[in-house]
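In: Pasted the sequence and its predicted model underneath.
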Amino acid sequence: MAKWLAQWIENIAVPPAIGDNTHAGYRGDIEKHLIPGLGAHRLERLAPEHLEKLYTTMQRNGSAPGNAHHVHRTIRTALNEAVRRGHIASNPASVAKAPVLPDAEVDPYDVDEVKRLLKVAAGLHRNSARWALALALGLRQGEALGLRWEDVDLDGGVLWVRQSRLRPKYLHGCGGKCGQRAGSCPKRVAARPITKATKSRAGRRRIGLPAQLVGLLARHREEQAAERARALDMWREGGWVFTSPTGEPVNPSTDYHQWKALVRKAGVRDARLHDARHSAATVLLVLGVPERTVMSIMGWSTTAMAARYQHVTDPIRRSVAERVGGLLWDSEAEGDSGSPVSTADVGERT
């Protein structure tokens, strides 16, 4: 097992066949858990029970169920390749019971909370339109930060999602002599590109812009032009829609902290930045937008994603309850008895 896992991560499951982040996740699982826990087993004799024992041991030692589940996916992928190459006849990870993931409780912002966030965001001095894209259209963080002006057609009222901003990763440019982390090295060098192309067909999409959002983006472009003029030679032009004060693309970490500051300033309950995407999807549910259209806007490849991201909120529940009550208890027909109307009455009104 140790030999196969090393071969797989060093020579098979490597960029550009997979993403840098995916590769780093696989490598972490292999070095920290899979080789220490399973490396001594012979590949062809590995059994589902060996994997289940590893997952149990991980969780008893403090690993979260999500970490154990990630290890399960990594070993399943590595062994699928072993099956494909004829090293083993079947994949024991396909039989082993995966660690159970607790259901993540997501309580998206309701319409009033979204309005409050948009109102406060509109008063920000920089990049206020960025939050409108998240709350109104559900763009992922990387998709919003990866936008260039060439992807936005304000006259036509559309934007194209073509690429995603990556989290920066650096290597020492000094050979490690500075004694600092690679990200703080005075001579640091980038270890990955700024963006990557959206890999799925569903993720590459064209989205219509509400008129209000067109106006926000137009004003944002004017503000950016003024900022560019003030920065003079310090400006680093890259065509980014959202930038630092000197034109560089916004760092995802900076974006996260700006989101938290917006939530505090708006006085709404704290939530993850990604929960704004759940809120946008739920707004589309409230509006009754057809599922296929929602999939196109959100960049989903399967209808199952609607069940994951669209939530029946309390206002929706109240609206449904009122409609049910209006159908079953007609105030004019029931008089003082409080009795539901008959099916015949309903049929006549229909």
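Out: The structure has been received and is ready for your questions.
In: drop to CA atoms for contacts and neighbour counts, all remaining ones
Out: Will do.
In: Any buried residues in the host helix or strand of residue 261, and which?
Out: Using DSSP states H and E, residue 261 maps to helix 252-266. For helix 252-266, a neighbour-count test (16 or more other Cα atoms under 10 Å) marks 252, 255, 259, 262-263, 266 as buried.
In: Return the distance of that helix from the chain's centre.
Out: Its chain's C-alpha centre and that of helix 252-266 lie 16 Å apart, by Cα atoms, centre = their mean, to the nearest Å.
In: Would you mind listing the residues in contact with the nearest residue to residue 13 once chain neighbours are set aside?
Out: Of all residues not flanking residue 13 in the chain, residue 23 sits nearest, at 7.0 Å (Cα to Cα, 6 or more residues apart in numbering). By Cα atoms under 8 Å, 6 or more residues apart in numbering, residue 23 lies in contact with 9, 13-15.
In: List the buried residues in the helix or strand hosting residue 23.
Out: Assigned by DSSP H and E, residue 23 belongs to helix 20-29. Within helix 20-29, the residues that count as buried by 16+ other Cα under 10 Å are 20, 23, 26-27, 29.
In: Now do it: distance to the chain's middle.
Out: 18 Å.
In: Tell me the helix or strand right after it.
Out: Taking DSSP H and E as the definition, the helix or strand right after helix 20-29 is helix 35-38.
In: Which is the succeeding secondary structure element to that next one?
Out: The C-terminal neighbour of helix 35-38 among helices and strands, as given by DSSP H and E, is helix 48-60.
In: for comparison:
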Amino acid sequence: MKIMIGQYEASLYEENGGWTGAISLGFRPDGKRNRPKRKGKHKTEVKRKLKQLVADLEKGIETDDKYTVAACVDDFLAKGLKGKSENTHKVYRSLAKNHITPKIGRIKLKELTADHVDDWLGEMARERSTETVRRSHNLLTRSIRMAARRDKVGRNVSELVDAPDGCVGRPSKSLTLRQAAKLIETAQRHDAPWRLGAYVVLCLMSGIRTEEARALTWTDVDLDKAVVYVLRAERHGGDTKTRTSRRGLAIAKQAVTALSAHKARQAVERLAASEMWHERDLVFCQEDGSGLSADQVCNEFQKITKAAGLGDQWVPRELRHTFVSLLSDHGVTIDKIADLVGHAGTHTTETVYRHRLKPVITGGAEVMDTIFKTKSA
């Protein structure tokens, strides 16, 4: 059966218990016929799909009835993240694998509606954190936006939906003074199998971020003057989180002792590795001098917390939270703490790190020396 859909001639015929419609668009550059098809149970359904096909053609949209949401997101992951860090790629791949593909990945992109997106986000919000919900929505929106720029879809239905709030995530914790003292004692054990004891002591007693500690080089450390210069971070581009994050920090005596012992141990490892050593001048590294990933640091840190009797549910960033809490508990003002942790103002210090913030003034390293000297006495 021949029919006209706009200016295009289409064929309708029965096939496999249903109906198939096809529009002839001439020949492709490879000489094969360009004849896109649409299928359905009834003629009316097929006609509706053919009309949509023609509407897309007139808008310049490349019609592909098999192009799914999953394929759209995969294309974005392959082409839309150029120049981004490996960690960003890893996060987005995980979001796609765990939250998009299993739920709405099979839907044809052209058939995806705002209701589909709304229902998907609503279901996710009942089980996942707000951050996960919003990041997943952002990934879908950016993926469809790229597809629209490549004429694979007419509009971005994901932009029509607002991401709801998800479940409240686990808030960061801070160690008590007793727990912190036990952790430091355990971290500095001479017979310990772990290599990051000095990392734990430094982060807890200086409040530097875990990505700043991983990027720290020996050139940035002056053990004679007891100063550490935070100039870079293990982030995309190597920059610190903010401009004010670039700072010099006086470090407590225990941190100097721990770093000195760590440096001596590392010198032995460098000699043992010989030509296999990766000379990056990193303070905290693997046995061959190469850098540490965030997961490696976390796993090692949890071994130390477990050995200290604190369990393995702690993460490295909570050393920074502990630093803020202990300083505040011992009379350091919020603005002074903000300076020490590299915040541009006190807002983040108050809202993110407000475990026990109290007002009055003193300094960072001196207070830490006083805190743990008092504890050990």
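Out: Thanks, I have the structure now. Note that the structure is predicted; figures quoted are calculated from it, not measured.
In: follow-up on the earlier one: of the contacts of residue 23 of structure 1, which is the most crowded?
Out: Scoring the contacts of residue 23 of structure 1 on neighbours with other Cα atoms under 10 Å, the highest-scoring entry is residue 13 at 20 neighbours.
In: measure that residue to residue 39 of structure 1 for me?
Out: 18 Å (Cα to Cα, to the nearest Å).
In: what ranges do the strands span in structure 1?
Out: Counting by DSSP state E, structure 1 has strands at residues 152-153, 158-161, 163-165, 170-171, 189-190, 195-197, 205-208.
In: returning to what we had before: what's the average distance of the helix holding residue 261 of structure 1 to structure 2?
Out: Mean deviation of helix 252-266 of structure 1 relative to structure 2 after superposition (mean Cα distance after the TM-score superposition for structure 1): 2.6 Å.
In: Hmm, residue 236 of structure 2 is touching residue 85, no?
Out: Yes: counting by Cα atoms under 8 Å, residue 85 is a contact partner of residue 236 of structure 2 at 5.1 Å.
In: Look at the counterpart of residue 37 of structure 1 in structure 2 and say how many residues are nearby.
Out: Under the alignment (TM-score structural alignment), residue 37 of structure 1 maps onto residue 104 of structure 2. Look at residue 104 of structure 2: counted by other Cα under 10 Å, it has 17 neighbours.
In: Repeat that for residue 265 of structure 2.
Out: Residues near residue 265 of structure 2, counting by other Cα under 10 Å: 12.
In: Show me what it lines up with in structure 1.
Out: By TM-score structural alignment, residue 265 of structure 2 lines up with residue 223 in structure 1.
In: roughly how far apart are that match and residue 37 of structure 1?
Out: According to Cα to Cα, residue 223 of structure 1 and residue 37 of structure 1 sit 56 Å apart.
In: likewise residue 202 of structure 1?
Out: Distance from residue 202 of structure 1 to residue 37 of structure 1, by Cα to Cα: 38 Å.
In: Could you double-check that residue 11 of structure 2 sits in contact with residue 23?
Out: Yes: counting by Cα under 8 Å, residue 11 of structure 2 does reach residue 23; the two are 6.5 Å apart.
In: So if I had to pick from these two, which one is more boxed in?
Out: Using other Cα under 10 Å as the criterion, residue 11 of structure 2 and residue 23 rank with residue 23 on top: 22 against 15.
In: To which residue of structure 1 is that one aligned?
Out: By TM-score structural alignment, residue 23 of structure 2 lines up with nothing at all.
In: Counting neighbours, what do you get for residue 260 of structure 2?
Out: If you count neighbours by other Cα under 10 Å, residue 260 of structure 2 ends up with 14.
In: Residue 11 of structure 2: which element?
Out: Using DSSP H and E, residue 11 of structure 2 sits in strand 8-15.
In: helices or strands up against that strand?
Out: strand 2-5, strand 18-23 (3 or more Cα pairs under 8 Å, 6 or more residues apart in numbering; DSSP states H and E).
In: which residues sit against it?
Out: Strand 8-15 of structure 2 has contacts (Cα under 8 Å, 6+ apart) with 1-4, 19-24, 43, 54.
In: same thing with stretch 292-302 of structure 2?
Out: By Cα under 8 Å, 6+ apart, the list of residues contacting stretch 292-302 of structure 2 reads 194-196, 200, 210-211, 214, 284-286, 311-316.
In: again, only using 6 Å
Out: 285, 312 (Cα atoms under 6 Å, 6 or more residues apart in numbering).
In: Equivalent analysis for stretch 164-182 of structure 2, please.
Out: Outside stretch 164-182 of structure 2, the residues that touch it by Cα under 6 Å, 6+ apart are 125, 128-130, 318, 321-322.
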